[in-house]
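Novice: Quick one: sequence plus predicted model below, questions after.
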Amino acid sequence: MTSQSKTRTRRAPETKSVDADIADAFEDFMSAFEHYKQTNEQRLAEIERRGGADVLFEEKMARIDQALDEQKRTMDALIVKRARPDLGHGGGSAPSAVRQAFDAYVRRGDEAGLRQGELKAMSVGSDPDGGYLVPDELDTEIGRRLSELSPIRSIATVRQVSGAVLKKPFALNGMATGWVGETAARPQTATPQLTELQFPTMEIYAMPAATASLIEDGALDIEGWIATEVEAAFAEQEGAAFVAGDGINKPRGFLDYPNVADSAWTWGNLGFIATGAAGAFGTNPSDRLIELIYALKAGHRQNGRFVMNRKTQAQIRKFKDADGNYLWMPPAGAGQAASLMGFPVVEAEDMPDIATGALSLAFGDFRRGYLVVDRTGVRILRDPYSAKPYVLFYTTKRVGGGVQNFEAIKLLKFAA
């Protein structure tokens, strides 16, 4: 039996256990949702009978809402765990020279191997050395797991660049065309209007710490540990920036761009639909959602997704259409998204809560509408001096982002 076969045999029980846990978590989630619907039916009947909701029913609904959110987070965490590959030393092939040199640097501070490989990355913003590039395997894994943890990154277009700024020309009215006969003259078409969008990359960092004895322990999967520590810190910061970042030393979030009523939309702004009630959905929530959906052109609408936080989603779970069917539907399976009126729902905690004038819900084709720019390479600088007895790993990457197509995203504004 080969070493690779032995590895698969060794890891199979763990994979099977995770799959079973995911199935159990999904079953619990669906059971809780059925309980949620029954309780909501009782709440609605009570409102119809007494003209108002019983406080006990409202408290019960809130508890079930919280349970649904917790079970969904548990299921998502298990799915990420299942997708996590082995970055340690369990593989059948010997680690590459780059990984061996990186491992020596991280564990013992031995820079010789990395210097010989000429992998040193010079910092753009300062004179001192910026650390060392991590191996390609770890770089790819951090990026992939960020896509699983950062909601906007997972639905946006992601571009890799080698420079500090991505410049993208854009034709406001598309390319000029015209119909002609087979032998007719070809008159000159109108000159298209072009604009240039710029997406600078900004530095984001994390600084996990560990004791020297832990790092020197050969049983520790040092690369997997760094990836796990870094991914959560990066995902949290990116998630906030992609939604509402101001573009100063960070990506520019789509909510930071000017917004106007969709009837007065112009390029450079995001159009919004008003709910008709300050800080609320109004009397006919389904009508407002339909208006939001059809504010998008057909080409964008077919790939549309709703983006909201869990509190907004908790309100929407209660809504029904004229036939008594719930507008919000649970995921069809583990790892899939819930849906609202047939379109996937993406839960982004950095979206604002429902309040007067808040832009708490977005709908659009984010693959066309929002661009995430990653500068190639993740760097690590080992610092055993600043926080003795701990060793710090100053880990940085450069990332930018912004709206690339202002037609592809629409907002729901909770205002009259």
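Specialist: Thanks, I have the structure now.

Novice: rest of the way, CA atoms for contacts and neighbours
Specialist: OK.

Novice: mind listing the strands for the stretch 201-350 of the chain?
Specialist: Secondary structure of the stretch 201-350 of the chain (DSSP state E, counting those that start in this stretch): strands at 202-206, 209-211, 259-261, 270-274, 305-308, 328-329, 339-340, 343-347.

Novice: Against residue 285, how distant is residue 298?
Specialist: Distance, residue 298 to residue 285, using C-alpha to C-alpha, to the nearest Å: 22 Å.

Novice: So which of those two has more stuff around it?
Specialist: Of the pair residue 298 and residue 285, residue 285 is the one with more neighbours under other C-alpha atoms under 10 Å, namely 17 against 11.

Novice: how much space between that one and residue 381?
Specialist: Distance from residue 285 to residue 381, by C-alpha to C-alpha: 52 Å.

Novice: Repeat that for residue 206.
Specialist: From residue 206 to residue 381 the distance is 11 Å (C-alpha to C-alpha).

Novice: Overlap in contacts, the two.
Specialist: Taking C-alpha atoms under 8 Å, 6 or more residues apart in numbering as the contact rule, residue 206 and residue 381 both touch 393-395.

Novice: Considering those residues, which possesses the most neighbours?
Specialist: residue 395 (24 neighbours).

Novice: So it belongs to a strand, correct?
Specialist: Yes: looking at residue 395 with DSSP: H, G, I helix; E, B strand; the rest coil, it is inside a strand.

Novice: correct me, but it touches residue 209?
Specialist: No: taking contacts as C-alpha atoms under 8 Å, residue 395 lies outside contact range of residue 209: 10.9 Å.

Novice: helices and strands around the helix or strand where residue 18 lies, which ones?
Specialist: Using DSSP states H and E, residue 18 maps to helix 3-50. Helices and strands touching helix 3-50, as assessed by 3 or more C-alpha pairs under 8 Å, 6 or more residues apart in numbering; DSSP states H and E, comprise helix 55-83.

Novice: can you pull the buried residues of the helix it packs on?
Specialist: 57, 61, 64-65, 67-69, 71-72, 74-76, 78-79, 82 (16 or more other C-alpha atoms under 10 Å).

Novice: next structured bit after that helix?
Specialist: helix 97-108.

Novice: Comparison target below:
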Amino acid sequence: MAVNLYIPPESSIFPVAGVEIGIAEAGIRKANRRDLTVFRLAEGSSVAGVFTRNRFRAAPVQVCEAHLAGGRGIRALVVNTGNANAGTGPSGLQAAEQTCVALADLLGLEAQQVLPFSTGVILEPLPLDRLVAALPAAVDNLSAGNWFAAAHSIMTTDTQPKIVSRRVALGNATVTLTGISKGAGMIRPNMATMLGYLATDAGIAPELLKDMARGIADRSFNRITVDGDTSTNDSFIIMATGQSGVRVDSASDPLYAPLYQALADAAAELAQKIVRDAEGATKFMTIQVEQARSGEEALKVAYAVAQSPLVKTAFFASDPNLGRILCAIGYAGIDDLDVRTTRLWLGDVLVASQGERHPDYKEEDGQRVMKEAEIVVRIALGRGTAADTVYTCDFSHEYVSINADYRS
């Protein structure tokens, strides 16, 4: 059950000029499921990506990185669900490349202008014949208005589609931003078991877009965790078609900051929707750490709390067993942490200070906050001025059931 996940009506999902999307049924893992998605981009579009740091990077991730580095100008993306094409060795790489060749032939492009993406079960060969056979149907279905359908077609264990769309005034013009993401489990940077695609009709210089993609990923998809697992297939792509007439070529351009912020906000919403729809989630938790000596230190503490199974199960049970949070703070890896300067809040309730339970804390106050669907955990370390935030969820019985039955 997703936690307060907003799904915009189709009428408020804006097409992005220069982006067409086609959907088809390939039967990759299950019959009668729309599991193949194709994006076609206008000539001159800029594309940048951020990918998983898992050493067992899936074949499509490796091909994407090579094609982006090739500088041929990306004109198409192809996404399949049901099979990750990861842990598949040389034959997996060949299947990813052949997917690009097949789509390029249909679109009149070079194979190096196509980026392939896969998500699903790891360690199984990609059914290339079924994928390639369905590509013509996906191409025939290309339309600028298929964003909502695409949000559904890239889902795996997701229960809800994840989509954002907005129009933003930049100077005297208006630009459109629309994006989709998927992910529900194996979520922990860098990055999460997720796919994310964000497009704008603003024009952005290719090298500048690379820098923007990395920074935006760090502020969004690299600030979420469900279960601490980093997947083999994580990919976040930004596409800038330039069809609006607005163009940003450098960080000194006055339009750069508002455009960057708009893209970052959209990516953050997509990332948080992944946590809201995490496998079995019943609570959405924001872990805020402040007064750290560095951002890295703040993240250490935030992730220690966010990924603790004991903390997450307590939140599922609405049990204010808040000593578990203190325990996680203590083992986060800050060897000289002074517990006397550390304070902990649960929502608006000050729980601990001076290394012990706060004298005004009452169990019923903690219980009141724990029953809420959205909870903020705030931690002040009393060591400096750095701060950071991580978004996570609880662990429920359903999480275990979903992952125990995932391949059946």
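Specialist: Nice, I can see it. It should be emphasised that the depicted structure is a prediction, and the values quoted were computed from it without experimental measurement.

Novice: quick one: TM-score?
Specialist: Remark: TM-score between the superposed chains equals 0.26 [TM-score structural alignment, normalised by the length of the second structure]; 161 aligned residues with a C-alpha RMSD of 6.3 Å.

Novice: circling back: so can I have a markdown table of the strands of the stretch 201-350 of the first structure showing mean neighbour count?
Specialist: Shown next, in a markdown table, are the strands of the stretch 201-350 of the first structure (neighbours: other C-alpha atoms under 10 Å):
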| stretch | mean neighbour count |
| --- | --- |
| strand 202-206 | 18 |
| strand 209-211 | 16 |
| strand 259-261 | 17 |
| strand 270-274 | 24 |
| strand 305-308 | 24 |
| strand 328-329 | 20 |
| strand 339-340 | 18 |
| strand 343-347 | 21 |
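
Novice: In JSON lines: these, plus distance to residue 11 of the first structure.
Specialist: Below are those laid out as JSON lines (distance: least, C-alpha to C-alpha, whole Å):
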{"stretch": "strand 202-206", "distance to residue 11 of the first structure": "30"}
{"stretch": "strand 209-211", "distance to residue 11 of the first structure": "26"}
{"stretch": "strand 259-261", "distance to residue 11 of the first structure": "51"}
{"stretch": "strand 270-274", "distance to residue 11 of the first structure": "48"}
{"stretch": "strand 305-308", "distance to residue 11 of the first structure": "36"}
{"stretch": "strand 328-329", "distance to residue 11 of the first structure": "35"}
{"stretch": "strand 339-340", "distance to residue 11 of the first structure": "34"}
{"stretch": "strand 343-347", "distance to residue 11 of the first structure": "32"}
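
Novice: Which one of these lies nearest to residue 39 of the first structure?
Specialist: strand 328-329 (15.6 Å; C-alpha to C-alpha).

Novice: can you tell me the helix or strand for residue 38 of the second structure?
Specialist: strand 34-41.

Novice: what's the next helix or strand after that strand packed up against?
Specialist: Per DSSP H and E, strand 34-41 of the second structure leads on to strand 46-51 as the next helix or strand towards the C-terminus. Other elements packing on strand 46-51 of the second structure under the criterion 3+ C-alpha pairs under 8 Å, 6+ apart are helix 59-70, helix 206-219, strand 235-240.

Novice: Just the angle for the shortest one relative to helix 206-219, thanks.
Specialist: So that's strand 235-240 of the second structure. 140 degrees (axes from the mean of the first three to the mean of the last three C-alpha atoms, to 10 degrees).

Novice: Report the angle between strand 235-240 of the second structure and strand 34-41.
Specialist: 40 degrees.

Novice: Please identify the buried residues of strand 235-240 of the second structure?
Specialist: Here strand 235-240 of the second structure shows 235-240 as buried, counting by 16+ other C-alpha under 10 Å.

Novice: any idea which helix or strand comes after the strand or helix carrying residue 368 of the second structure?
Specialist: Per DSSP H and E: residue 368 of the second structure is located in helix 363-370. The C-terminal neighbour of helix 363-370 of the second structure among helices and strands, as given by DSSP H and E, is strand 374-380.

Novice: For residue 346 of the first structure, see how far away residue 291 of the first structure is.
Specialist: Using C-alpha to C-alpha, one gets 19 Å for the distance from residue 291 of the first structure to residue 346 of the first structure.

Novice: Let me fix that, I meant to ask about residue 237 of the first structure.
Specialist: Using C-alpha to C-alpha, residue 237 of the first structure is found at 17 Å from residue 346 of the first structure.

Novice: Please apply the same query to residue 230 of the first structure.
Specialist: 23 Å.

Novice: Regarding the second structure, what is its longest helix?
Specialist: Longest helix in the second structure, counting residues (DSSP state H): helix 256-276.

Novice: for that one, packing partners?
Specialist: Against helix 256-276 of the second structure (3+ C-alpha pairs under 8 Å, 6+ apart) you get strand 162-170, strand 173-182, strand 195-200, helix 206-219, strand 386-393.

Novice: Mind doing that once more with 6 Å?
Specialist: For helix 256-276 of the second structure, there is no helix or strand it packs on, judged by 3 or more C-alpha pairs under 6 Å, 6 or more residues apart in numbering; DSSP states H and E.

Novice: That one to strand 386-393, inter-axis angle?
Specialist: Using the same axes, to 10 degrees: helix 256-276 of the second structure against strand 386-393 is 40 degrees.

Novice: Can you say which of the helices and strands packed on strand 46-51 of the second structure is nearest to residue 258 of the second structure?
Specialist: That would be helix 206-219 among these, by C-alpha to C-alpha, at 12.3 Å.

Novice: Okay, angle between the closest one and strand 46-51 too, please.
Specialist: Going by the same axes, to 10 degrees, helix 206-219 of the second structure makes 40 degrees with strand 46-51.

Novice: now the angle from helix 206-219 of the second structure to strand 195-200?
Specialist: 130 degrees.
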